[in-house]
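[1] the sequence isn't on hand, but the structure is:
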């Protein structure tokens, strides 16, 4: 599977496609439980996270399988 994770990807969808990304969301302090039904861009703004760094890390992990 090689679907790129983008700022419009829903947090929970990224986790469903790539379960290992849960660790990334946790490391970046992104709420992936109650707040996981929003696009990554919205979650990053809400939680004051560097979206570029988050997306780079998520895509690195997702490429590993």
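    Perfect, I can see it now. On a predicted model such as this, the values are computed, not experimentally measured, just so you know. Residues are numbered from 1 along each chain as shown.
[2] switch to C-alpha atoms for all contacts and neighbour counts from now on
    Noted.
[3] for the residue nearest the centre of the chain, give me its contacts.
    Taking CA atoms, centre = their mean, the centroid of the chain lies closest to residue 11, which sits 5.1 Å from it. Counting by CA atoms under 8 Å, 6 or more residues apart in numbering, residue 11 touches 32, 36-40, 43.
[4] in addition, the following structure is provided for comparison:
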């Protein structure tokens, strides 16, 4: 399960398909990739709950 405290680069490394979700939500996975999801998202006004739900959905879908 992906949580708000996880570092974006770590999530992408472990779950490569999440890069599409980060991209769709306009999350800066390059310059902001070294920070937690929560920290990066809070600076950009993205809905954290929706992003986490989408990330976890793509991870669960790919693991079935």
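    All right, it came through fine. These figures come from a predicted structure and were not determined experimentally.
[5] fetch the TM-score of the aligned pair.
    Overlay of the two chains. TM-score (TM-score structural alignment, normalised by the length of structure 2): 0.92; 62 aligned residues with a CA RMSD of 0.7 Å.
[6] sorry, back to before: translate the residue nearest to the centre of structure 1 into the numbering of structure 2.
    Structural alignment (TM-score structural alignment) places residue 11 of structure 1 against residue 8 in structure 2.
[7] how many neighbours does residue 43 of structure 1 have?
    Neighbour count of residue 43 of structure 1, defined by other CA atoms under 10 Å: 23.
[8] packing partners of the host helix or strand of it?
    Under the criterion DSSP states H and E, the helix or strand holding residue 43 of structure 1 is helix 40-46. Applying 3 or more CA pairs under 8 Å, 6 or more residues apart in numbering; DSSP states H and E, one finds that helix 40-46 of structure 1 makes contact with helix 51-63.
[9] again, only this time at 10 Å
    helix 11-17, helix 21-27, helix 51-63 (3 or more CA pairs under 10 Å, 6 or more residues apart in numbering; DSSP states H and E).
[10] got a list of contacts for that helix?
    Residues outside helix 40-46 of structure 1 that contact it (CA atoms under 10 Å, 6 or more residues apart in numbering) are 5-14, 25, 28-32, 35-38, 48-52, 54-55.
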